[in-house]
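Enquirer: Coordinates only, no sequence provided:
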């Protein structure tokens, strides 16, 4: 079972990074956090993958006052999503015609949903950004939805101001990713008993509540 969980984790974060590259190459808009990443990348000259990694670890610093603990999957997510995003950008060409852009966007949403279900289902811990949302909700008493909305409105606004891409893809992602992950998660979810046994019974490795953004 541990082998399956590790395979799901690494496959999931790799596909997540590739899906980010597909969103960028589609050129129709990104999800809120990646609007922010793209904006920072454009202003600093760093690759978007490097920005994703740096922001992930900065967000993890915010876990400290929230008393949130990262899991093995949290750290893998922080490093590998950015790495595979840059690999994807090196391999995937940009599309100049609308049909290709729409097809790439649809493929990106689907791949992102599968990737999210894979790594959440492996139960090795949430991504840095999801952990920030759930930790904020737990410490403040706000709902996860309110915490998520507040954080993503802020990063979307800052990212747009910095020059990140906001468009129809941003809306499509927001509407589609939650139901898609909810649909796919039962297929990939490792039973809690197996996850506890593989992690020495540490409940911090349990999967979080599925969120529309799972990076």
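Expert: Alright, I've got the coordinates. Note that this is a predicted model, so its numbers are computed, not measured.
Enquirer: contacts, neighbours, all on C-alpha from now
Expert: OK.
Enquirer: looking at the protein, which residue ends up farthest from its center?
Expert: residue 97 (27.3 Å; CA atoms, centre = their mean).
Enquirer: how near is that residue to residue 67?
Expert: In this view, residue 97 and residue 67 are 48 Å apart by CA to CA, to the nearest Å.
Enquirer: likewise residue 73?
Expert: For residue 73, the distance to residue 67 equals 18 Å [CA to CA].
Enquirer: Give me the more crowded residue out of these two.
Expert: residue 73 (23 against 12; other CA atoms under 10 Å).
Enquirer: Now do the SS call for the nearest residue to that one once chain neighbours are set aside.
Expert: Counting by CA to CA, 6 or more residues apart in numbering, the nearest residue to residue 73 once its immediate chain neighbours are dropped is residue 124, at 4.5 Å. Assigned with DSSP: H, G, I helix; E, B strand; the rest coil, residue 124 falls in the coil class.
Enquirer: now the helices for this structure?
Expert: Applying DSSP state H to the chain gives helices spanning 2-26, 32-44, 48-66, 72-91, 98-121, 128-140, 144-162, 168-188, 192-198.
Enquirer: elements contacting the longest one?
Expert: Taking 3 or more CA pairs under 8 Å, 6 or more residues apart in numbering; DSSP states H and E as the contact definition, the neighbouring helices and strands of helix 2-26 are helix 72-91, helix 98-121.
Enquirer: try this one next to it:
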């Protein structure tokens, strides 16, 4: 059980890191437009200062408050960690990854970043430690309405993209692609990583049971 818990937290933290990397990669491809939530964060950054990561944390805090009111309970510790870590990691990767000036380079990093984001969401959500504020909102709406994950995520991201655009955030074909297709990818990455984690947990528990069983 102890090793299984370690694996769950490993999936959670590594998934956060991968998701943040993917987000930053798409931001570095901003000539195509950026992801819907990041359109909002960049729009807020351009209007009010701070950093993109800081606005990710602030909007996450607002969503956490709203979902807590709906559910009438505080979110899991993982949700709070996600809210903080994603913002910090975005600012770190934004500093680490150099700016790309060519359209070809920005296109490549944007497309790759979208796939990395989907993998990161699937990996950190799979252990059930606590989805981030935005994914918690997605899961709540999915549960309340019975709609699919891809439908709810797409609807949320289109709404957020419009709000970010009104604030002056960069919207382009890339924004549309993420709004339409990231939810489709996450629809498959979440169950895939859950299956991987289940297999690892079963293997770990099986090995521990064999060790603990006394020889006849």
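Expert: Noted; the coordinates are in hand. Just so we're clear, the structure is a prediction, and the values are computed from it rather than from any experiment.
Enquirer: Drop the TM-score for these two in here.
Expert: After superposition, the two chains reach a TM-score (TM-score structural alignment, normalised by the length of the first structure) of 0.79; 193 aligned residues with a CA RMSD of 2.5 Å.
Enquirer: wait, what's in contact with the alignment partner in the first structure of residue 46 of the second structure?
Expert: By TM-score structural alignment, residue 46 of the second structure lines up with residue 42 in the first structure. Taking CA atoms under 8 Å, 6 or more residues apart in numbering, we find residue 42 of the first structure in contact with 162-164.
Enquirer: cutoff 6 Å now
Expert: Going by CA atoms under 6 Å, 6 or more residues apart in numbering, residue 42 of the first structure touches no other residue.
Enquirer: Next: residue 126 of the first structure.
Expert: Contacts of residue 126 of the first structure by CA under 6 Å, 6+ apart are residue 74.
Enquirer: Likewise for residue 78 of the first structure?
Expert: Contacts for residue 78 of the first structure (CA under 6 Å, 6+ apart) come out as 53, 56.
Enquirer: I figured residue 159 of the first structure was touching residue 38, is that so?
Expert: No - look at residue 159 of the first structure against residue 38 with CA atoms under 6 Å: they stay out of range, at 7.2 Å.
Enquirer: The residue nearest in space to the middle of the second structure and residue 14 of the second structure: what is the separation?
Expert: With distances taken as CA atoms, centre = their mean, residue 121 lies nearest the centre of the second structure, 4.4 Å away. Between residue 121 of the second structure and residue 14 of the second structure the distance is 10 Å, computed by CA to CA.
Enquirer: Kindly report the same for residue 91 of the second structure.
Expert: For residue 91 of the second structure, the distance to residue 14 of the second structure - CA to CA - is 17 Å.
Enquirer: Just want to know which of these two has more residues nearby.
Expert: Shown here are residue 91 of the second structure and residue 14; by other CA under 10 Å, residue 91 has more neighbours (19 against 14).
Enquirer: what about the nearest residue in space to the more buried one that is not next to it in sequence, how many neighbours?
Expert: Nearest residue to residue 91 of the second structure, sequence neighbours excluded (CA to CA, 6+ apart): residue 53, at 5.3 Å. Applying other CA under 10 Å, we find 25 residues neighbouring residue 53 of the second structure.
Enquirer: same question, residue 142 of the first structure
Expert: There are 14 residues near residue 142 of the first structure, going by other CA under 10 Å.
Enquirer: how about the nearest residue to it, chain neighbours excluded?
Expert: Nearest to residue 142 of the first structure is residue 136, by CA to CA, 6+ apart, at 7.6 Å.
Enquirer: count of residues packed around the one you found?
Expert: Look at residue 136 of the first structure: counted by other CA under 10 Å, it has 24 neighbours.
Enquirer: Likewise for residue 4 of the second structure?
Expert: Counted with other CA under 10 Å, residue 4 of the second structure comes out at 18.
Enquirer: Contact partners for it?
Expert: Residue 4 of the second structure neighbours (CA under 6 Å, 6+ apart): residue 201.
Enquirer: ok, residue 130 of the second structure - contacts?
Expert: Counting by CA under 6 Å, 6+ apart, residue 130 of the second structure has contacts 76, 78-79.
Enquirer: Closest to residue 183 of the second structure out of those residues?
Expert: Distances from residue 183 of the second structure to the contacts of residue 130 of the second structure, taken as CA to CA, are shortest for residue 79 (19.5 Å).
Enquirer: Is it correct that the closest one is in contact with residue 129?
Expert: No - with contact defined as CA under 6 Å, residue 79 of the second structure does not reach residue 129; the gap is 7.9 Å.
Enquirer: out of those two, which sits in the more crowded spot?
Expert: Ranked by neighbour count (other CA under 10 Å), residue 79 of the second structure and residue 129 place residue 79 first, with 22 against 17.
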